[in-house]
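> predicted coordinates and the sequence they were generated for:
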Amino acid sequence: MKRRPAILVLEDGRTFRGESYGAVGETFGEAVFNTGMTGYQETLTDPSYHRQVVVQTAPHIGNTGVNTEDDESDRIWVAGYVVRDPARIGSNWRATGELEQRLADEGVVGICGVDTRALTRHLRERGAMRVGISSVTTDAEELLERVRSAPAMVGADLSAEVTTDRPYVVQAEGEQRYVIAALDLGIKRNVPRRLAARGVTTHVLPASSTIEELLATGADAIFFSPGPGDPATAEHPVALAREVLRRRVPLFGICFGSQILGRALGFGTYKLGYGHRGINQPVLDRTTGKVEVTSHNHGFAVQVPGAGADGAVVPNQVIDTEFGGVEVSHVCLNDNVVEGLRALDVPAFTVQYHPEAAAGPRDADYLFDRFVELIEGARSRGADDSGEQHA
């Protein structure tokens, strides 16, 4: 594929020059970096990257081509793509095509041949910021003007742009044990797959769904999915989560879903300096005391009361909320960011990271077992309550 000169300009004026990669054109978004050494196809097709320009810190990208099995949605969602050294030819027995050709086919503008290490260090020091990539102009000042007029991620309400148009069902593998309703705020395909492996049928519904529509599926529990955007704008999902809590229906949320539950419980959210994105993030599970290597993709986090100046959460602290006591169940060991919440008086818990991996380690896969246990516990309590009423 013939390459053209390309330019990348950050909103603070820092400029990188390279060559076009993927589609020729111009694009704008929030510049973020991903530290994964593998899994670029899952990254590109993750809806949580909507309106973000992803910088890969691993220098060699495209080595294994692309295939029809590893996508986490039905399209590439990133606004742009930045790599240092793209593979000339992908080589893998599962490959069905080349990465650069797919980027071009889907109109994804990228740039290669830039110093991604220097770019990543800049973002770590200055924070995630708006960026533009162009292979139709090399005038940095001209592009900078358009970068600074592009919308910021703070205040962005994006779940409606990535959610499913209509409900669909992912059937349980083998005998069906439970049914859940998943609110699609940007769900990845591996979530219902991991649930299906545990005998759970998942009904995936649009982000605009009501509590009545969720429960009409016959759901034993509700799931709030990952997704893009600023959780401070997600008024409908927050109101929906509060209704789920009031009805004491078991609830599990991942990533954006964790931030939604945090807001529903009365906590605030805030934007991280440069976010957590990669498949090598250490998280402490306070329940077991184990440290997990986990997959992350979030630029916002939950702010709980009582956290120290460095963000450190008080050990064993129980926070009083409208729905009873809540504790921080997981913490990132890099920066003390809250990575999970557990309600003590209603059946609800969340994690900020990705137990479904795709791509990434499977240390946190047990959280789907915890979800099933939460459903089983709620069903047992319901049966006990019914028995007491009939006694």
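Done, it's in.
> CA only for contacts and neighbour counts going forward, please
OK.
> give the contact list for Arg342.
Contact criterion Cα atoms under 8 Å, 6 or more residues apart in numbering gives Val326, Glu327, Val328, Ser329, Ala348, Phe349, Thr350 as the residues in contact with Arg342.
> out of the residues you listed, flag the one nearest to Ala216.
Nearest to Ala216 out of those is Ala348 (Cα to Cα; 19.9 Å).
> does the closest one touch Leu251 like I think?
Yes. Ala348 is in contact with Leu251 according to Cα atoms under 8 Å; the separation is 4.6 Å.
> so what's Leu158 up against?
Contacts of Leu158 were listed using Cα under 8 Å, 6+ apart, and they are His50, Pro228, Gly229, Asp230.
> how many neighbours does the second one have?
Pro228 has 29 neighbouring residues, counting by other Cα atoms under 10 Å.
> so it sits right up against Phe256, yeah?
Yes. Shown here, Pro228 and Phe256 form a contact pair, counting by Cα under 8 Å, at 7.1 Å.
> what do these two both touch?
Contact criterion Cα under 8 Å, 6+ apart; residues bridging Pro228 and Phe256 by contacting each: Leu185.
> element containing Leu123, please.
With secondary structure defined by DSSP states H and E, Leu123 is part of helix 116-126.
> just the buried residues of that helix, please?
Across helix 116-126, burial judged by 16 or more other Cα atoms under 10 Å covers Thr116, Arg117, Leu119, Thr120, Leu123.
> tabulate these (CSV), appending distance to Glu339.
As requested, the buried residues of helix 116-126 are arranged in CSV below (distance: Cα to Cα, whole Å):
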residue, distance to Glu339
Thr116, 28
Arg117, 27
Leu119, 27
Thr120, 23
Leu123, 22
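> pretty sure Arg193 belongs to a helix, no?
Yes. With DSSP: H, G, I helix; E, B strand; the rest coil as the criterion, Arg193 is part of a helix.
> ok, it to Ala172 distance?
With distances defined as Cα to Cα, to the nearest Å, the gap from Arg193 to Ala172 amounts to 8 Å.
> who's more crowded, these two?
The residue with more neighbours, out of Arg193 and Ala172, is Ala172; 21 against 18, by other Cα under 10 Å.
> distance of that one relative to Leu195?
The value you get for Ala172 to Leu195, if Cα to Cα is used, is 7 Å.
> one step back: following the helix holding Leu123, which helix or strand shows up next?
Elements were assigned by DSSP H and E; along the chain past helix 116-126, the next helix or strand is strand 129-134.
> quick one: buried residues of whatever helix or strand Phe368 lives in?
Per DSSP H and E, Phe368 falls inside helix 366-390. Using 16+ other Cα under 10 Å as the test for burial, helix 366-390 gives Leu367, Phe368, Phe371, Val372, Leu374, Ile375, Glu376, Ala378.
> would you mind giving these as a markdown table with distance to Pro5 added?
Written out in a markdown table, the entries for the buried residues of helix 366-390 read as follows (distance: Cα to Cα, whole Å):
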| residue | distance to Pro5 |
| --- | --- |
| Leu367 | 46 |
| Phe368 | 47 |
| Phe371 | 50 |
| Val372 | 52 |
| Leu374 | 55 |
| Ile375 | 55 |
| Glu376 | 58 |
| Ala378 | 59 |
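> before we go on, here's another structure to hold up against the first:
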Amino acid sequence: MNLIPALLVLADGTYYKGWSNNLSQTSIGEVVFNTGMTGYQEILTDPSYSGQIITFTYPEIGNTGINFEDTESKQVSVQGVITKCSSQKSYSWRQTTLWDNYLKKNNIISISSIDTRSLTKHLRSFGAMNGGISNEILNPRDLVDKVRQSPVMEGLDLIKENTTSVSFSWNNEFMTKWNYSCSKFPLSRKFLKVIVIDFGVKFNILRQLSFYGCSLIVVPATTSAHTICSYNPDGILLSNGPGDPSTASYAVQTIKDLLITDIPIFGICMGHQLLSKALNGLTFKLKFGHRGLNHPAGLLQKVEITSQNHGFAVDFDTSTESTELLQLTHFNLNDDTIAGLAHIEIPAFSVQYHPEASPGPHDSDYLFHYFVCLMKQRILYEN
């Protein structure tokens, strides 16, 4: 692998020198960090990372190569990659290509030999901020000027860039040899119709719903409630996605219209934030976000270890919605932000974290089962 000098500059003027792959380019985005020890391929292809440059705190990245079974979308969503050590060799019986080849094929610039511990501590102290990676501009003053001219994450609507342009049925079958769920539902018969509103959905959410007996129709984020209801769905899933939830007023209005139906609704990550806004909650930007595989979430001494990836959180303290109608089901036990809620009178619930994991622990898989139970209960009630 041919390495060339590169520069990482943050918006506050802090800079680091390192080495990059030989893509001649400059990339700017919000610099964030992920504390996971595994799953770098899933992270690269998670649409929720759109517009961001990922700092991997785990020092060795790329040593198991890349395969084409673990991707979470059809494209790499990140703006750039920061590592301590970018492995030039990889060893795995599942790999189909090398880490560096994969980055270059997808036109993603990386920078390695960075003190990622120092960078992470800086972001924790001063907050996630815009930054730039370049192997063309090696003068920090010149690069920081470009960084400061770029739009910040707060106020950006990135959903429209990551949602599907047309509705489609999800036909990809799950791989039973890798599936960890303990579902008792028949796997060959799809007996529940779920509409997935795509704000930047991960493939494993679709795989898990399929495993639990759901036939899926994925629709664009701008789809109206009338169109969604015309499919006569048994349930609606609000997917994960990137950007600032306060900019997606079109999605909030759609969810408000859906809430007056009796169709069960399940929100994940961005879906949780948009559902909360539809219930008159507020969202705010976290200082440096929650991104990793070991975040504790729970309530009343019941703890799940969860996979999380978000830079915004929900606030109901100043909400006009009566909290008597809402049950806060989970809190992030690191900082006490809201991590899950359910409406008492409406079959709607959501979580801030990723129950489908990929990567991450499987403690929260039961939420898909709960969603299925809500749909079956509605069907039984109507019949």
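Structure's in. What do you need? All of these numbers come straight from a predicted model, not from anything done at the bench.
> just give the TM-score of the two.
The pair, once superposed, lands on a TM-score of 0.93 when counted by TM-score structural alignment, normalised by the length of the second structure; 369 aligned residues with a Cα RMSD of 1.5 Å.
> returning to that earlier point: hmm, who's touching the helix holding Phe368 of the first structure?
Here helix 366-390 of the first structure makes contact (Cα under 8 Å, 6+ apart) with Arg194, Leu195, Arg198, Asp220, Ala221, Val249, Pro250, Phe252, Pro347, Ala348, Pro355.
> what about the residues you listed, which are in strands?
Residues of the contacts of helix 366-390 of the first structure located in strands (DSSP state E): Ala221, Phe252, Ala348.
> and which of the residues you listed is nearest to Ile76 of the first structure?
Of all those, the one sitting nearest Ile76 of the first structure is Phe252; the distance, using Cα to Cα, is 26.3 Å.
> could you find the counterpart of the closest one in the second structure?
For Phe252 of the first structure, the aligned position in the second structure is Phe266, judged by TM-score structural alignment.
> quick check: its match vs Lys89 of the second structure, distance?
Here the criterion is Cα to Cα. By it, Phe266 of the second structure lies 41 Å from Lys89 of the second structure.
> about what we covered before: joint contacts of Ala172 and Leu195 of the first structure?
Counting by Cα under 8 Å, 6+ apart, the shared contacts of Ala172 of the first structure and Leu195 are Thr201, Thr202.
> for the stretch 251-391 of the first structure, what spans make up the helices?
Remark: helices assigned in the stretch 251-391 of the first structure by DSSP state H, counting those that start in this stretch are 256-264, 366-390.
> quick revisit: how much does the helix holding Leu123 of the first structure stray from the second structure?
Average distance between helix 116-126 of the first structure and its aligned residues in the second structure, after superposition and using mean Cα distance after the TM-score superposition for the first structure, equals 0.4 Å.
> quick one: that helix to strand 129-134, angle?
Going by axes from the mean of the first three to the mean of the last three Cα atoms, to 10 degrees, helix 116-126 of the first structure is angled at 150 degrees with respect to strand 129-134.
> quick one: list the elements packing against helix 116-126 of the first structure.
With contacts defined as 3 or more Cα pairs under 8 Å, 6 or more residues apart in numbering; DSSP states H and E, the secondary structure elements packing on helix 116-126 of the first structure are strand 26-34, strand 52-56, strand 268-285.
> export those strands to JSON lines and tack on mean neighbour count?
Supplementary listing: these in JSON lines, determined by neighbours: other Cα atoms under 10 Å:
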{"stretch": "strand 26-34", "mean neighbour count": "25"}
{"stretch": "strand 52-56", "mean neighbour count": "25"}
{"stretch": "strand 268-285", "mean neighbour count": "19"}
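> from memory Ile198 of the first structure sits against Glu173, does it?
Not Ile; residue 198 of the first structure is Arg. Yes. Under the criterion of Cα under 8 Å, Arg198 of the first structure lies in contact with Glu173, with a separation of 7.3 Å.
> the two: which is more packed in?
Applying other Cα under 10 Å to Arg198 of the first structure and Glu173 shows that Arg198 carries more neighbours, namely 19 against 16.
> any idea what that one aligns with in the second structure?
For Arg198 of the first structure, the aligned residue in the second structure is Tyr212 (criterion: TM-score structural alignment).
> could you list every residue that touches the counterpart of Lys74 of the second structure in the first structure?
In the first structure, the residue paired with Lys74 of the second structure according to TM-score structural alignment is Asp74. Listed by Cα under 8 Å, 6+ apart, the contact set of Asp74 of the first structure reads Thr45.
> Asp74 of the first structure: helix or strand, and which one exactly?
Using DSSP H and E, no helix or strand contains Asp74 of the first structure.
> quick one, what contacts the spatially most central residue of the second structure?
When the second structure is reduced to its mean C-alpha position, the closest residue under Cα atoms, centre = their mean turns out to be Ser48, at 3.7 Å. Residues counted as contacts of Ser48 of the second structure (Cα under 8 Å, 6+ apart) are Ser77, Gly200, Asn240, Gly241, Pro242, Gly243, Asn309, His310.
> what's the closest non-adjacent residue to Pro355 of the second structure?
Nearest-residue entry for Pro355 of the second structure: Ser364, 4.7 Å, with adjacent residues in sequence omitted and distances by Cα to Cα, 6 or more residues apart in numbering.
> and what of Ile344 of the second structure?
Nearest residue to Ile344 of the second structure, sequence neighbours excluded (Cα to Cα, 6+ apart): Leu325, at 5.3 Å.
> any idea how far Phe316 of the second structure is from that neighbour?
Distance from Leu325 of the second structure to Phe316 of the second structure, counting by Cα to Cα: 12 Å.
> which one's more surrounded, these two?
Each of Leu325 of the second structure and Phe316 has its neighbours counted (other Cα under 10 Å); Phe316 has more, 19 against 13.
> aligned partner of the more buried one in the first structure?
Taking TM-score structural alignment for the superposition, Phe316 of the second structure sits opposite Val304 in the first structure.
> mutual contacts of Ala348 and Leu251 of the first structure, please.
Counting by Cα under 8 Å, 6+ apart, the shared contacts of Ala348 of the first structure and Leu251 are Leu245.
> mind telling me what His226 of the second structure corresponds to in the first structure?
Matched to the first structure by TM-score structural alignment, His226 of the second structure sits across from Glu212.
> what do we get in the second structure for Leu240 of the first structure?
Residue pairing (TM-score structural alignment): Leu240 of the first structure is matched to Thr254 of the second structure.
> that match contacts Ala221, doesn't it?
No. Here Thr254 of the second structure does not reach Ala221: they are 9.2 Å apart, not a contact under Cα under 8 Å.
> circling back to that earlier point, dump the helices and strands packed on helix 116-126 of the first structure to a markdown table, plus distance to Val109 of the first structure.
Below are those laid out as a markdown table (distance: least, Cα to Cα, whole Å):
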| stretch | distance to Val109 of the first structure |
| --- | --- |
| strand 26-34 | 6 |
| strand 52-56 | 9 |
| strand 268-285 | 21 |
